[in-house]
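K.L.:
predicted model follows, preceded by the sequence.
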Amino acid sequence: MARLYISLGSNVNRQHYLHKGLTALEALLGELTLSSLFASKAVGFDGAEFYNMVIGATTELNIVQVTKALREIEFTNGREIDAKKYSPRTLDLDLLLFDDLVLDTPAQIPRAEITENAFVLWPLAEVAPELKHPILKKSYQQLWQAYDKKQQQITTVDFSWSSQL
């Protein structure tokens, strides 16, 4: 069984797509560990505020199967196949970590966004505080403590989701 972490974000009909994304991820992966939900300004473009969280899960699927399934979930939930990198998202699912693998294909693992964006690092530090970054060899809690929190302003948002399991 592999342990993986996924960043989930939305800035279009956010509550709706968060629930749809979580339901689809639970159907794919089973029991999910959820971070708090965070609100942040769009990065890289002018757009509506994003909701973001990180989900932890275990799977018997391989990394190729997981990355393909995440894309299918995005497309099923209104993501355009040719969407620009910095643009509004109904649902954005990024595989952050897959065990302690370090890869460039089929996805960049670990994702560079982990150390670049507060809306990825803070929720990851919540769900996996003692886990160490496979390249930097520091825990996500240590990385979050050292992060320049003035760089990006994010806030927690009240959120509840009922598991279908």
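P.N.:
Here it is on my side, so go on.
K.L.:
can we go C-alpha only for contacts and neighbour counts from here?
P.N.:
OK.
K.L.:
please, where are all the strands along this structure?
P.N.:
Assigned by DSSP state E, the chain shows strands spanning 2-10, 33-34, 37-40, 50-59, 92-98, 154-157.
K.L.:
what's the closest of the ones you listed to residue 147?
P.N.:
Minimum separation from residue 147 across those (C-alpha to C-alpha) falls at strand 154-157, 12.9 Å.
K.L.:
go through that closest one and flag the buried ones.
P.N.:
residue 154 (16 or more other C-alpha atoms under 10 Å).
K.L.:
still on that earlier bit, columns distance to residue 24 on top of the strands of the chain, output as a markdown table?
P.N.:
Shown next, in a markdown table, are the strands of the chain (distance: least, C-alpha to C-alpha, whole Å):
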| stretch | distance to residue 24 |
| --- | --- |
| strand 2-10 | 12 |
| strand 33-34 | 14 |
| strand 37-40 | 17 |
| strand 50-59 | 12 |
| strand 92-98 | 11 |
| strand 154-157 | 21 |
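K.L.:
here comes the other one, which I'd like you to weigh against the first:
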Amino acid sequence: MAQVYVSIGSNQDRSRYIRASLDALRTAFGELLLSSVYESEAVGFDGDNFYNLVAGFETELSVGELSRCLKAIEDDNGRCRKGPKFSGRTLDIDILTYDALTGDREGVQLPRNEIVKNAFVLLPLAEIAPNVLHPVLKTSYAEMWRDYDRDQQLWSVDFEWAGKQVSKAI
């Protein structure tokens, strides 16, 4: 079984699509390790604020099979792939890491570069996997967050899923 971390984001009917993604991921992979849900401004385009979080789980799927599964979840939730790359979306699920694999694996670049670029990826990853080492940099996600240049603002939001409080607003 491979340990996988994925980022999840939505800026259209955010609560609905984040919950739907978590339902689908739990159905496909079982127990999920979830970060808090964070709100942040859109990065790379003008648009509504996003909700973002990171989920961890184990899978027997290959990287390519996992990527196809995540795209199917996005598509099942109304993801439009015809617009510009940087635009609003119902759901975006990206593989951040797959065990300690690196490089291009079945069309997926591992680890995902957004880990070191975006606070809305690094903070939730550091929250649920603080002592895990980045496969290339060999630095823990907690250390990476501590040293991160906080140029992007994000804040935790009240969020419930499956009868449990996932996060609270601070």
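P.N.:
Received the coordinates, thanks. Source: prediction; values computed, not measured.
K.L.:
returning to that earlier point: between the strands of structure 1, which gets nearest to residue 72 of structure 1?
P.N.:
Here strand 92-98 is closest among the strands of structure 1 (C-alpha to C-alpha), at 10.1 Å.
K.L.:
so what touches the closest one?
P.N.:
For strand 92-98 of structure 1, contacts defined as C-alpha atoms under 8 Å, 6 or more residues apart in numbering pick out 2-10, 63, 67, 70-71, 74, 79, 107-111, 114.
K.L.:
go with 6 Å
P.N.:
Here strand 92-98 of structure 1 makes contact (C-alpha atoms under 6 Å, 6 or more residues apart in numbering) with 3, 4, 5, 6, 7, 8, 9, 109, 110, 111.
K.L.:
highest neighbour count among these?
P.N.:
residue 9 (26 neighbours; other C-alpha atoms under 10 Å).
K.L.:
nearest to residue 26 of structure 1, of the strands of structure 1?
P.N.:
strand 50-59 (8.8 Å).
K.L.:
by contact count, what packs against the closest one?
P.N.:
strand 2-10, strand 33-34, strand 37-40, helix 118-127 (3 or more C-alpha pairs under 6 Å, 6 or more residues apart in numbering; DSSP states H and E).
K.L.:
so the longest one corresponds to what in structure 2?
P.N.:
Right, the one you point to is helix 118-127 of structure 1. Alignment of helix 118-127 of structure 1 against structure 2: residues 119-128, by TM-score structural alignment.
K.L.:
farthest pair in the contacts of strand 92-98 of structure 1?
P.N.:
It's 3 and 9 that sit farthest apart of the contacts of strand 92-98 of structure 1, by C-alpha to C-alpha, at 20.0 Å.
K.L.:
before we move on, back to that, list the buried ones in the match of helix 118-127 of structure 1?
P.N.:
119, 120, 121, 122, 123, 124, 125, 126, 127, 128.
K.L.:
identify the residues contacting the last one.
P.N.:
I take that to be residue 128 of structure 2. residue 35.
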